[in-house]
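>>> pasting a predicted model and its sequence here:
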Amino acid sequence: MSQITLRDLSAIGVDRLKGVGDKKLAALREVGVENVLDLLTTYPRRWVDRTNECRVSDLQPAREALVLVAVRTVTKRVGRNRRSIVEAVVGDGSGRLHVVFFNQPWR
């Protein structure tokens, strides 16, 4: 069995990969991915750590956090342009939050 080298990977265009059409190809090229080697060596600039839970009372403005809550109430209404607005009150033992989802109806 022959080994695949980095040069081999750089010679394979991402357009040859299954599932990569014109739109995805354009998006990949926007971030500088032209070949399989580029794809394998492109890493996320950041990620959200969703392993550390916090309580509602510990939330801080402008900081991302994972909060496990129970849904207390849900109301749905239609706003302008017939877009749905879903509002909910959620909470844990330490506090409550009022959350709003725009154009994301409950299914």
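On my side now, so go ahead.
>>> only C-alpha atoms for contact and neighbour calcs from this point on.
Will do.
>>> which parts of this protein are strands?
70-78, 84-92, 95-102 (DSSP state E).
>>> which other helices and strands does the second one contact?
The contact analysis (3 or more CA pairs under 8 Å, 6 or more residues apart in numbering; DSSP states H and E) places strand 84-92 against strand 70-78, strand 95-102.
>>> check contacts around Asn52.
65-66 (CA atoms under 8 Å, 6 or more residues apart in numbering).
>>> could you measure from it over to Val78?
Note on Asn52: its distance to Val78, by CA to CA, to the nearest Å, is 35 Å.
>>> and Val90, by the same measure?
21 Å.
>>> residues in contact with the biggest helix by length in the chain: which ones?
Criterion DSSP state H: the longest helix present in the chain is helix 22-30. For helix 22-30, contacts defined as CA under 8 Å, 6+ apart pick out 14-15, 34.
>>> check it against this one:
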Amino acid sequence: MAQSLRTLKGVGEKTEKLFQKVGIYDTDDLLHYYPRNYDEYETPVDIAELKEGTVQAVSAAVCSGVYVNSVRGRQIISVNIADQSGKFPVVWFNLPYLKKTLRKGSWFVFRGRIVRKQGKLEMEHPEIFTPSAYEEILHNLQPIYGLTAGLSNKTVVKMVTQLLEDLPMQSEYLPEELRERYGLADVNYALKTIHFPKNKEELLVSRKRLVFDEFLLFI
């Protein structure tokens, strides 16, 4: 049974209105707000292998102090990282708290887009993970949702995760014989896996079931 989004921890009036902008008015809408795409967290490469125009991950140590500059009202945080293959500049925008996180000598996995600025390559606004945290999501498919200004993908992921953890089992309306005949997954498995598939095979299985449901209900 659908409930107000306010029943989810962390959803207040402001966040509720942001969800409404993308057509999510209750928990049932959120459950069926499927990712528009998925991002696969790949094995980190050496700094020397980073290529312009790609999103890549690198496991490296902070090898400089943290520099903070203001340019046109934007606070730019920059630091140099290094591994056995070389050094590389990394920049973030309007994230001053990173100054406390990026201590010289600390080791992280940095994942972001490689761009060319003033003739030099740099990694722009990357995500930061501890090596162990990155290992947990390595090769998993991470959901990417449709968003609106002020609503981050991280927020949607957090709320969907919370919803799925507390979600009661759905009633399976398709007979087992029919599901076996057409190779269809259980509806509960499909609803959870469409948001957080461990691999492409799981994604295809869950998508097949949900597409079948949509066509059946449409007919």
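Arrived safely, thanks for sending. Keep in mind the model is a prediction, meaning the values are calculated, not measured.
>>> need the winner for burial among the strands of structure 1.
Looking across the strands of structure 1 with neighbours counted as mean count of other CA atoms under 10 Å, the highest average goes to strand 84-92: a mean of 17.
>>> what is the orientation angle of that strand with strand 70-78?
For strand 84-92 of structure 1 against strand 70-78, the angle by axes from the mean of the first three to the mean of the last three CA atoms, to 10 degrees is 170 degrees.
>>> mean per-residue distance, strand 84-92 of structure 1 to structure 2?
For strand 84-92 of structure 1, the mean deviation from structure 2 after alignment is 2.6 Å (mean CA distance after the TM-score superposition for structure 1).
>>> run the chain-centre distance for that strand.
Strand 84-92 of structure 1 sits 20 Å away from the centroid of its parent chain (CA atoms, centre = their mean, to the nearest Å).
>>> circling back to that earlier point, JSON lines please, covering the helices and strands packed on strand 84-92 of structure 1 and showing distance to Lys24 of structure 1.
Converted to JSON lines, these look like this (distance: least, CA to CA, whole Å):
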{"stretch": "strand 70-78", "distance to Lys24 of structure 1": "34"}
{"stretch": "strand 95-102", "distance to Lys24 of structure 1": "27"}
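>>> follow-up on the earlier one: which residues in structure 2 does the longest helix of structure 1 align to?
Aligned using TM-score structural alignment, helix 22-30 of structure 1 spans residues 13-21 in structure 2.
>>> got the contact list for Glu52 of structure 2?
With contact set as CA under 8 Å, 6+ apart, Glu52 of structure 2 has these partners: 113-116, 121.
>>> let me redo that: Ile85 of structure 1
Shown in contact with Ile85 of structure 1 (CA under 8 Å, 6+ apart): 76-79, 100-105.
>>> buried sites along the longest helix of structure 1?
By neighbour count with 16 or more other CA atoms under 10 Å, helix 22-30 of structure 1 contains the buried residues 25, 28.
>>> off-centre distance for that helix?
For helix 22-30 of structure 1, the separation from the chain centroid amounts to 18 Å (computed by CA atoms, centre = their mean).
>>> ditto for stretch 66-85 of structure 1
On CA atoms, centre = their mean, the centre of stretch 66-85 of structure 1 falls 20 Å from the chain's centre.
>>> start to end distance for that stretch?
Note: stretch 66-85 of structure 1 ends 23 Å apart using CA to CA.
>>> do the same with stretch 61-81 of structure 1
31 Å.
>>> what does Leu39 of structure 1 correspond to in structure 2?
Taking TM-score structural alignment, the alignment pairs Leu39 of structure 1 with Leu30 from structure 2.
>>> neighbours of its match, just the number please.
18 (other CA atoms under 10 Å).
>>> next one: it from Gln20 of structure 2, what distance?
10 Å.
>>> now Trp107 of structure 2
40 Å.
>>> do the same with Glu135 of structure 2
35 Å.
>>> again, but for Gly73 of structure 2
30 Å.
>>> now the helices for structure 2?
With DSSP H as the criterion, structure 2 has helices spanning 13-21, 27-31, 98-101, 131-137, 153-166, 176-182, 187-195, 200-218.
>>> out of those helices, deepest packed?
Among these, the stretch with the highest mean neighbour count (mean count of other CA under 10 Å) is helix 187-195, at a mean of 20.
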